[in-house]
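*Asks:* I'll drop the sequence and a predicted model, then ask my questions.
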Amino acid sequence: MVDSLGGPYRVNNMLSTLHLKTISDANLKIMGQPAGEVIEQFATESARIAASDAILNEMT
């Protein structure tokens, strides 16, 4: 999340625009680690499903 928005400064800028409390840089890093792991697992599973679908389409 932090990287896609352009860093912790822009994340806090977006949050303040939405009238939400800002988050410290350290807490953003702590929250980003588990989120990154979940996103990586989802991407791996999605790629595996897409590959198996492509193989099945080639065989039929």
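*Replies:* Received it, and whenever you're ready, just let me know what you need. Residues are numbered from 1 along each chain as shown.

*Asks:* please count neighbours and contacts with C-alpha atoms only from this point.
*Replies:* Noted.

*Asks:* give me the residues contacting stretch 24-32.
*Replies:* Residues from elsewhere that reach stretch 24-32, judged by C-alpha atoms under 8 Å, 6 or more residues apart in numbering: 1-2, 8.

*Asks:* structure two is appended below for comparative analysis:
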Amino acid sequence: MIDGLDGVVKVNNFLSALDMKEVHPENLKLMENQAWEFIETVAKESSKGTVQEKMAHEISSL
């Protein structure tokens, strides 16, 4: 949210344009950290299968 809209001020300007309550910058940072934890977990899980497939392919090509 912060990266896509280029900062806390623009996020709050966007919310104001939608006639919604602004979000405190500390709360935005907490939400951003939670999102990154989720993204890291998904990335690690999805890469495990890819690495195993590449290792199996390399071993079978020997």
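*Replies:* Noted; the coordinates are in hand. Predicted, not measured: the structure shown is a model, and the values here were computed from it.

*Asks:* closest to residue 58 of the first structure out of the contacts of stretch 24-32 of the first structure?
*Replies:* The closest of the contacts of stretch 24-32 of the first structure to residue 58 of the first structure turns out to be residue 1 (C-alpha to C-alpha; 35.9 Å).

*Asks:* how about the host helix or strand of residue 37 of the first structure: buried residues?
*Replies:* Assigned by DSSP states H and E, residue 37 of the first structure belongs to helix 25-59. Within helix 25-59 of the first structure, the residues that count as buried by 16 or more other C-alpha atoms under 10 Å are residue 28.

*Asks:* hmm, back to that, give me the buried subset of the contacts of stretch 24-32 of the first structure.
*Replies:* Buried among the contacts of stretch 24-32 of the first structure (16+ other C-alpha under 10 Å): 2, 8.
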